[in-house]
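Engineer: quick check, what structure comes out for this input:
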Amino acid sequence: MKLAGKVAIITGGGGGIGRASAMLFASEGARVAVADIDSVSGEETAEKIKENGHEAIFIKMDVSNSESVKNLINESVRRLGGLHILFNNAGVGNSEVRSTDMSEEEWDSVIDINLKGVFLGIKHAVPAIIQSGGGSIINTSSLLGLKGQKFLSAYNASKGGVVLLTKNAALEYGKHNIRVNAIAPGVIDTNIIDHWKRDERRWPIISKANALGRIGSPEEVANAVLFLASDDASFITGATLPVDGGGLTF
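Structural biologist: Have a look, this model is predicted:
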């Protein structure tokens, strides 16, 4: 097992990439703290893991709130015995509007969740990971953190920020045996793309806009996250791994 004896926290673990990663991590031997602002979906993920004979807990939290993130780290360490892996995965999209038409409130909310949430995760988790002897942090950026797309300014900016925050943290904490990497998913079959699926004009184009001509599954992204979390990626840090079916090259 790739994560035997490890403790992992996954934010946004109630569904999509977070749920797929939590279940995969648990199957590979990790004790998993599922974190989400949605108690129903988060508890469901933890229960699914336990039904499969693995160890998991659920902690309700808000990634944009420092005290909430601090409590997540402390409770995970107390209940699971340490911390080796943090997957900063929670995120939101934004209304598809021109930058000048976006409200400041929505801008602040997207940045707070997608970028500040990653910062707070790193801030509060690093001391615990050092105490456990080192480990791995994986942050969720996006294909749209590597390329622009009109009408998604807050999302683009937040996910682009995650890429450079990842590099910064990798430089700062490599000496403590902590690797920090990011993933950049393309169009993945999660709730965040439901509005695109309902668009009869755009969906046939969006769903095939990559080299493989299809959308990805949460499980395919989870496999990449597992790789970065495990010792298979022991000499990889500061990297952003596209998991996009070739969307960046399309």
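
Engineer: please make it C-alpha for all contacts and neighbour counts, starting now.
Structural biologist: Will do.

Engineer: just give me the residue right at the centre of the protein.
Structural biologist: Closest to where the C-alpha atoms of the chain average out (CA atoms, centre = their mean) is N89, at 1.8 Å.

Engineer: surely that residue meets T11?
Structural biologist: Yes. Judged on CA atoms under 8 Å, N89 makes contact with T11 at a distance of 5.2 Å.

Engineer: what do these two both touch?
Structural biologist: Counting by CA atoms under 8 Å, 6 or more residues apart in numbering, the residues touching both N89 and T11 are G18.

Engineer: the helix ranked longest in the chain packs against which elements?
Structural biologist: Secondary structure assigned by DSSP state H gives helix 153-173 as the longest helix of the chain. For helix 153-173, the packing partners by 3 or more CA pairs under 8 Å, 6 or more residues apart in numbering; DSSP states H and E come out as helix 104-111, helix 117-131, strand 135-140, strand 178-185.

Engineer: please give the structure of this sequence too, so both can be compared:
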Amino acid sequence: MIENISMKSIHSLFSLSGKTAVITNGGKGIGLATAKRLSELGAHVFLADKDLETAEKRSRELNQRGLKATAIKLDISNEDHTIRVTEIATKETSSLDIWCNLSENTLNTPLEKLNINLMDTYIGSRIAIAKMPVGNFRCSC
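Structural biologist: From the prediction side, this is the model:
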């Protein structure tokens, strides 16, 4: 018999309870909106941002609402920073399940835009996916 899903809450259908998400540029804009939604669905979110002060402020706001959020400094153009962020996230929560590349692109030169839009996204995803458990929920966007 097909289960009647209309009786289930949206939260239970899309629960991210026990999952860990890192959101680049998580302290503002689309990154913050994504962090809010993922944390509302139960994920522990890491607001990874160059602007640590803003990320910390937003993280406190989420925590005050009873959600799980941690601010962390990340310069997505620095591969060592990206490795460090994945290591901290997995050490604090014992897993890394979701990596969202939402870096802000306010740079002017075509080469800078290419590095953010292509290379930094590729490097971030490559590093994050290597930390994600094989066979489990794995997502990099």
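
Engineer: tm score of chain vs chain?
Structural biologist: Here the TM-score for the pair of chains, by TM-score structural alignment, normalised by the length of structure 2, is 0.83; 128 aligned residues with a CA RMSD of 1.6 Å.

Engineer: what's the longest helix of structure 1 aligned against in structure 2?
Structural biologist: Under TM-score structural alignment, helix 153-173 of structure 1 corresponds to no residues of structure 2.

Engineer: pull out the buried positions in that helix.
Structural biologist: 153-167, 169-170 (16 or more other CA atoms under 10 Å).

Engineer: tally of neighbours for the equivalent of E47 of structure 1 over in structure 2?
Structural biologist: Correspondence of E47 of structure 1 to structure 2, assessed by TM-score structural alignment: R60. Neighbours of R60 of structure 2 under the rule other CA atoms under 10 Å: 17.

Engineer: wait, is R60 of structure 2 part of a helix?
Structural biologist: Yes. The assignment for R60 of structure 2 by DSSP: H, G, I helix; E, B strand; the rest coil puts it in a helix.

Engineer: what residues are up against the nearest residue to it once chain neighbours are set aside?
Structural biologist: Spatial nearest neighbour of R60 of structure 2, chain neighbours left out: A69 (7.5 Å); criterion: CA to CA, 6 or more residues apart in numbering. Each residue near A69 of structure 2 by CA under 8 Å, 6+ apart is listed here: 39, 44-47, 59-60, 62-63.

Engineer: if you set the cut-off to 7 Å instead, what comes out?
Structural biologist: A69 of structure 2 makes contacts with 44-46, 59, 62-63, as judged by CA atoms under 7 Å, 6 or more residues apart in numbering.

Engineer: format those as JSON lines; extra columns: neighbour count.
Structural biologist: Formatted as JSON lines, the contacts of A69 of structure 2 follow (neighbours: other CA atoms under 10 Å):
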{"residue": "H44", "neighbour count": "25"}
{"residue": "V45", "neighbour count": "29"}
{"residue": "F46", "neighbour count": "28"}
{"residue": "S59", "neighbour count": "25"}
{"residue": "L62", "neighbour count": "19"}
{"residue": "N63", "neighbour count": "14"}
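
Engineer: please point out which of these structure 1 shares.
Structural biologist: With the contact criterion set to both residues aligned by TM-score structural alignment, their matches' CA atoms under 7 Å, the contacts of A69 of structure 2 that also touch in structure 1 are 44-46, 59, 62-63.

Engineer: T109 of structure 2: which of those is nearest?
Structural biologist: The closest of those to T109 of structure 2 turns out to be F46 (CA to CA; 29.3 Å).

Engineer: list the residues that contact the counterpart of that closest one in structure 1.
Structural biologist: Aligned by TM-score structural alignment, F46 of structure 2 pairs with A33 of structure 1. Counting by CA under 7 Å, 6+ apart, A33 of structure 1 touches 8-10, 56-59, 76.

Engineer: by neighbour count, which of these wins?
Structural biologist: Going by other CA under 10 Å, I9 tops these with 32 neighbours.

Engineer: tell me which element the aligned partner of that one in structure 2 is part of?
Structural biologist: Using TM-score structural alignment as the criterion, I9 of structure 1 maps onto V22 of structure 2. Assigned by DSSP states H and E, V22 of structure 2 falls within strand 20-24.

Engineer: who does that strand touch, helix- and strand-wise?
Structural biologist: Judged by 3 or more CA pairs under 7 Å, 6 or more residues apart in numbering; DSSP states H and E, strand 20-24 of structure 2 is in contact with helix 29-40, strand 44-49, strand 98-100.

Engineer: give me that answer again for 8 Å
Structural biologist: Identification of packing neighbours for strand 20-24 of structure 2 by 3+ CA pairs under 8 Å, 6+ apart yields helix 29-40, strand 44-49, helix 79-93, strand 98-100.

Engineer: among those, show me which one is buried the most.
Structural biologist: Stretch with highest mean neighbour count among those: strand 44-49 (a mean of 28; mean count of other CA atoms under 10 Å).

Engineer: what's the angle from it to strand 20-24?
Structural biologist: Going by axes from the mean of the first three to the mean of the last three CA atoms, to 10 degrees, strand 44-49 of structure 2 is angled at 20 degrees with respect to strand 20-24.

Engineer: now strand 44-49 of structure 2 on structure 1. Mean distance?
Structural biologist: Compared with structure 1 after the fit, strand 44-49 of structure 2 shows a mean deviation of 0.5 Å (mean CA distance after the TM-score superposition for structure 1).
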